[in-house]
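[1] No sequence on hand, only this structure:
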């Protein structure tokens, strides 16, 4: 007998989808490779009732709650292939094949960070992408924005609410006269000298001319790519967001492929734990209802 629903991705979106289906007494299998996008961060912020907790703790709590439902099974590993089969789908892992009537993709994205020495080591600790997730903890200190493209303007405009802000152009973006005036009105400093390295326990920026700028936190909006080849292999349509492609879905998180739903960071232009959980709830309910109504 096939599972009612297979969910590829066992982070926040996938867990939230599984919970709705488990409570509908449907059989669910969750395939989890164990690579949460926010695994580098020590704490997670902005998720109601769990603010300031370790990301791993939130995910493990969700997993344990799901395991209390008899119709949920977890499989650890990477889903290497998924294809339509009969009225459902076949999902291949190393050493195991799974079948399900519906498929939910909660496969996430990978952040492609600028190749600046010292940046990757500080990712999620003193180098961040989301001010709502990490800005408050910087206590109105010295904040930097490392430009990767035009989106840096929006980051730099927002961040003065969290601290004194410097925009490092770094050859990736040049604000026009109107943008420069808006940044000046917000008190943002613009630094055109290229960034060559980050050092110390915080995020001190070393510039090409040898100057050092001491920061409490540095924000960067990296390009993203799909963490899994499954969406493309299945033929899912994509949209191009400001940071990279994401799976196109309708308001109920259905993709362009019949029977396939997508949620979380893989299916939105930008995300957070709260957004991922909300998307997962919608995808889980929609997949359940499709089993009834077609």
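    Cool, got the structure. Keep in mind that what you see is a predicted model, and the values were worked out from it rather than measured.
[2] Going by C-alpha atoms from here, please, whenever you check contacts or count neighbours.
    Fine.
[3] chain center to the longest strand along the chain, what's the gap?
    Determined from DSSP state E, the single longest strand within the chain is strand 96-105. Distance of strand 96-105 from the chain centroid (CA atoms, centre = their mean, to the nearest Å) equals 23 Å.
[4] give me the number of residues near residue 172?
    Applying other CA atoms under 10 Å, we find 13 residues neighbouring residue 172.
[5] and here's the other structure:
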């Protein structure tokens, strides 16, 4: 059942509708709420890092549970009048005053601006056994999860053009790192760097990942039957931003080679579509929690100024007189 956790009813027309209640969306909403903007955050409750037990490299909160971070951010955003709605936006369209959003729960929200902070999906390589350990002993980011797999036998599976770079970073964390070429391109300079830092290179294709009798990750098995001991596996998933709403409005996603699909936007989140902004992993597939939160704050500030420019133009057209202030 969809749960509405708002402290009060959202205005009929809000200044900004934020789709996605992760670090980026909530940070943007908080910045806007502190500027007395009417904001609604609609969140489907599918955070990308839900599979991870802890979030790392988060300023002053390293090791915090991801869902605990979100809970604290929601409480703080609500204190500034941000409306929080647990629901899924299924459709968006242009409306006379901006945008009309429809949710799975039957709600319709009118908004002057739209901020897409709906994150992305990690699409793992189609290798049997990987998914069962995703977020635990199968990882992709040495900065997010590398410390937790330090000193283990680590196998890096080459699935992207940057996989050798990934293996190079994991070499800082263990003396037992093997790089399996799989389907990543050969690069003589990268190979030389890996060998120089003690990484063993195996030219082979991975067939599956096996567990031991206790269900823990045990080995990476190649197509020729060779079993490589592995207590951790690093892979490069394809990152696919949730672009459905952007495409409903006529937008075209961007393909970043070796990374995946994102929503195109500038440094503060403005997309090519007027009135539509994108932030966090929806725009930058490689952004970690801290970077996504910072980007959300910047987007919130930029959105506030964008609205102010419109309001100033309308006020000039209206002429002298009192100005109503839209508040949450």
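    Cool, got the structure. Not measured: the values here are computed from a predicted model.
[6] what's the matching range in structure 2 for the longest strand of structure 1?
    Per the alignment by TM-score structural alignment, strand 96-105 of structure 1 matches residues 107-116 in structure 2.
[7] For the matching stretch, buried residues please.
    Neighbour-count burial for stretch 107-116 of structure 2, counted by 16 or more other CA atoms under 10 Å, picks out 109, 110, 111, 112, 113, 114, 115, 116.
[8] Translate residue 277 of structure 1 into the numbering of structure 2.
    Correspondence of residue 277 of structure 1 to structure 2, assessed by TM-score structural alignment: residue 293.
[9] Would you agree that match falls within a strand?
    No - using DSSP: H, G, I helix; E, B strand; the rest coil, the assignment for residue 293 of structure 2 is helix, not a strand.
[10] just to revisit the earlier point, present the buried residues of stretch 107-116 of structure 2 as JSON lines; the columns should include distance to residue 59 of structure 2.
    As requested, the buried residues of stretch 107-116 of structure 2 are exported to JSON lines (distance: CA to CA, whole Å):
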{"residue": "109", "distance to residue 59 of structure 2": "34"}
{"residue": "110", "distance to residue 59 of structure 2": "35"}
{"residue": "111", "distance to residue 59 of structure 2": "32"}
{"residue": "112", "distance to residue 59 of structure 2": "33"}
{"residue": "113", "distance to residue 59 of structure 2": "30"}
{"residue": "114", "distance to residue 59 of structure 2": "28"}
{"residue": "115", "distance to residue 59 of structure 2": "24"}
{"residue": "116", "distance to residue 59 of structure 2": "24"}
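[11] what sits up against stretch 205-223 of structure 1?
    Stretch 205-223 of structure 1 is contacted from outside by 111-114, 126-131, 138, 141-148, 151-152, 155, 193-199, 202-204, 243-244, using CA atoms under 8 Å, 6 or more residues apart in numbering.
[12] mind running it again at 6 Å?
    With contact meaning CA atoms under 6 Å, 6 or more residues apart in numbering, stretch 205-223 of structure 1 is reached by 111-113, 126-129, 141-146, 194-198, 202-204, 243-244.
[13] repeat for stretch 280-298 of structure 2
    For stretch 280-298 of structure 2, contacts defined as CA under 6 Å, 6+ apart pick out 23-24, 27-28, 31, 58, 117, 119-120, 241, 262-263, 268.
[14] contacting residues around residue 54 of structure 1?
    42, 43, 44.
[15] Report the buried members of the residues you listed.
    Those of the contacts of residue 54 of structure 1 that meet the buried threshold are 43, 44, by 16+ other CA under 10 Å.
[16] okay, the contacts of residue 54 of structure 1 in JSON lines with distance to residue 286 of structure 1 and secondary structure next?
    Listed next are these as JSON lines, based on distance: CA to CA, whole Å; DSSP: H, G, I helix; E, B strand; the rest coil:
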{"residue": "42", "distance to residue 286 of structure 1": "33", "secondary structure": "coil"}
{"residue": "43", "distance to residue 286 of structure 1": "31", "secondary structure": "coil"}
{"residue": "44", "distance to residue 286 of structure 1": "28", "secondary structure": "strand"}
